[in-house]
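Q: Predicted model and sequence follow; I will ask about them next.
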Amino acid sequence: MFRTLSLSALAALAFTAGAATAQEHETAAIHDVDFSFEGPFGAFDENQLQRGLKVYTEVCSACHGLRYVPIRTLGDDGGPGLPEDQVRAFSGRFEVFDAALDDMRQATPNDHFPGSALSNAPDLSLMAKSRAAFHGPAGTGINQLLKGIGGPEYITAILTSYTGETREQAGVTYYENTAFSTGWIAMPPPLAGEDLEFDDGHSNELHHEAEDVAAFLMWAAEPKMMARKHAGLVAVIFLVLLSVLLYLTNKRIWKPVKYKTKSV
């Protein structure tokens, strides 16, 4: 009996150590990035979102889609803030399938971004959100809470952590990436640095391009983040005022009873 319990305990310990090692490997190359939208008072940087949109359009959209994002939202407040004419011109770069025509047609601002062009390329609409709170020991989100490390940092790390090493397995080429969970990823390095020239003259080094597209994908996953933060701030202020009023009201109501009790 004792021997069985000992073996079980050792097996559990070994499994836990292995899981911890895997988790450490997954987060070892993921570092915090000081994004403007982090924190309760943070906001998206419009210029950064426009640069990220350019990176996505010129590089990422060749394989990945944003099928949950309406093109018209590129002109919304708190987003990239494109003028209406630019949104219309941008939508014309894509073709979408129209069920009524049973054929492809030019996209309009009311259409969504096209889906992924490759079956094995994940859609990026919710990528930043889905990875936002799963960093830290056993996916507890401790790094997200204490260090601010979330989805955008994960995306930035993936794009900047290729080592240049490759290997082939079952006819598929894998690329070494120190930020990926297994250390090897099937996606070739999408960015090399200096891939694009930005209109605002911002640096186009690899880590800057990665941060810009990561910020854009965070907006794509959370386009109403600023509105939610504003609503949350208003709610907190209201609750604080309500608490003060309730406290003062309570003291006023019970004041006569309190002093009557003391006099007796």
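A: Ah, there it is.
Q: contacts, neighbours, all on C-alpha from now
A: Will do.
Q: Next, the distance between the ends of stretch 71-88.
A: 9 Å (CA to CA, to the nearest Å).
Q: distance between the longest helix along the chain and the chain's centre?
A: With secondary structure taken from DSSP state H, the chain has its longest helix at helix 225-263. Distance of helix 225-263 from its chain centroid, counting by CA atoms, centre = their mean, to the nearest Å, is 36 Å.
Q: What is it packed up against?
A: Contacting helix 225-263 under the criterion 3 or more CA pairs under 8 Å, 6 or more residues apart in numbering; DSSP states H and E is no other helix or strand.
Q: Mind listing what's buried along that helix?
A: For helix 225-263, a neighbour-count test (16 or more other CA atoms under 10 Å) marks 225, 226, 229 as buried.
Q: Let's have the residues you listed in CSV, adding distance to residue 118.
A: Below are these laid out as CSV (distance: CA to CA, whole Å):
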residue, distance to residue 118
225, 29
226, 32
229, 35
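Q: and which of the residues you listed is nearest residue 124?
A: Top of the list for closeness to residue 124, among the buried residues of helix 225-263 and by CA to CA, is residue 225 at 17.2 Å.
Q: ok so, going back, quick one: which of the buried residues of helix 225-263 is nearest to residue 207?
A: residue 225 (24.1 Å).
Q: Determine the longest strand present in this structure.
A: strand 162-169 (DSSP state E).
Q: Which strands or helices does it pack on?
A: Using 3+ CA pairs under 8 Å, 6+ apart, strand 162-169 is in contact with strand 172-177.
Q: centre of the chain versus the strand it packs on, how much separation?
A: That offset, for strand 172-177, works out to 24 Å (CA atoms, centre = their mean).
Q: And here is the other one:
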Amino acid sequence: MRTVALLGAGISGFLGFATIASADESEHGLEAPNYPWPHSGILSSYDHASIRRGHQVYQQVCASCHSMSLISFRDLVGVAYTEEETKTMAAEIEVVDGPNDEGEMFTRPGKLSDRFPQPYANEAAARFANGGAYPPDLSLITKARHNGQNYVFALLTGYHDPPAGVTVNFVLHYLA
């Protein structure tokens, strides 16, 4: 009898918590729609050409403000680029390394094991350049947001020109 009572209390507690959590999420009214991703199936995989295009968009648009501090160049090998393409891409950046035998820091061309370069030296510089806003790191953004990939897709496709009469800070953008 005691086991049944404990089990009932546990289920009630769980349901109560689940209800509170979902009520809190729904009161914002900002749920991203669910998109039919082709890689969501049991035997499906990512489209490598899409990953390559996504990386190119990141390099050309997002990397000027956002970091991907947990991603190394080697993570792109066999997924979006060949090893030679990735080595060439990594070698284009200068990496501060060291110290050498004399205790001095030096710069060298990037290697596959190096992480993507940071757009700013520190958080203060990032905030200063972005009108006080701190651009989030995009390494784990789909894991850090509820409904991850749908959230990011809705965010990226939700930017529009502001309506007449709405002024937006020069470094910020209007998101409908």
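A: That came in fine, so what should we check first? A quick note: this is a predicted structure, and the numbers were derived from the prediction, not measured.
Q: Give me the TM-score for these two chains.
A: The TM-score (TM-score structural alignment, normalised by the length of the second structure) is 0.66; 137 aligned residues with a CA RMSD of 2.6 Å.
Q: what lines up against residue 237 of the first structure once you look at the second structure?
A: In the second structure, no residue is matched to residue 237 of the first structure (TM-score structural alignment).
Q: And residue 237 of the first structure, how far from residue 229 of the first structure?
A: Counting by CA to CA, the gap from residue 237 of the first structure to residue 229 of the first structure is 12 Å.
Q: just residue 20 of the first structure next, same as before
A: Distance from residue 20 of the first structure to residue 229 of the first structure, by CA to CA: 34 Å.
Q: Let me see the residues that make contact with the longest strand of the first structure.
A: 173, 174, 175, 176, 177, 178, 189 (CA atoms under 8 Å, 6 or more residues apart in numbering).
Q: From the residues you listed, list just the buried residues.
A: By 16+ other CA under 10 Å, those give 174, 175, 176, 177, 178, 189 as buried.
Q: quick revisit: enumerate the positions of the longest strand of the first structure that are buried.
A: Quick answer for strand 162-169 of the first structure (16+ other CA under 10 Å): residue 162.
Q: relative to strand 172-177, how tilted is that strand?
A: 150 degrees (axes from the mean of the first three to the mean of the last three CA atoms, to 10 degrees).
Q: tell me how far strand 162-169 of the first structure is from the chain's mean position?
A: 26 Å.
Q: for stretch 168-176 of the second structure, same thing?
A: The answer for stretch 168-176 of the second structure is 20 Å, by CA atoms, centre = their mean.
Q: With distance to residue 253 of the first structure added, can I get the buried ones among the contacts of strand 162-169 of the first structure in JSON lines?
A: Putting those into JSON lines (distance: CA to CA, whole Å) gives the following:
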{"residue": "174", "distance to residue 253 of the first structure": "73"}
{"residue": "175", "distance to residue 253 of the first structure": "71"}
{"residue": "176", "distance to residue 253 of the first structure": "70"}
{"residue": "177", "distance to residue 253 of the first structure": "66"}
{"residue": "178", "distance to residue 253 of the first structure": "64"}
{"residue": "189", "distance to residue 253 of the first structure": "69"}
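Q: and which of those residues is nearest residue 72 of the first structure?
A: For these, the nearest to residue 72 of the first structure is residue 189 (29.9 Å; CA to CA).
Q: and residue 97 of the first structure, what helix or strand is that in?
A: Per DSSP states H and E, residue 97 of the first structure falls inside strand 95-98.
Q: what do you get for residue 21 of the first structure?
A: Short version, using DSSP H and E: residue 21 of the first structure is in helix 2-27.
Q: What's the match for residue 112 of the second structure in the first structure?
A: Checking TM-score structural alignment: residue 112 of the second structure goes with residue 109.
Q: Quick check: its match is in a helix.
A: No: counting by DSSP: H, G, I helix; E, B strand; the rest coil, residue 109 of the first structure is not found in a helix; it is coil.
Q: got the contact list for the residue nearest the centre of the second structure?
A: Residue closest to the mean C-alpha point of the second structure, counted by CA atoms, centre = their mean, is residue 138 at 2.4 Å. Contact partners of residue 138 of the second structure, counting by CA under 8 Å, 6+ apart, are 66, 67, 68, 69.
Q: Among the residues you listed, the buried ones, what's the PyMOL command?
A: A single PyMOL command selects the buried members of these (16+ other CA under 10 Å):
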select buried, resi 66+67+68
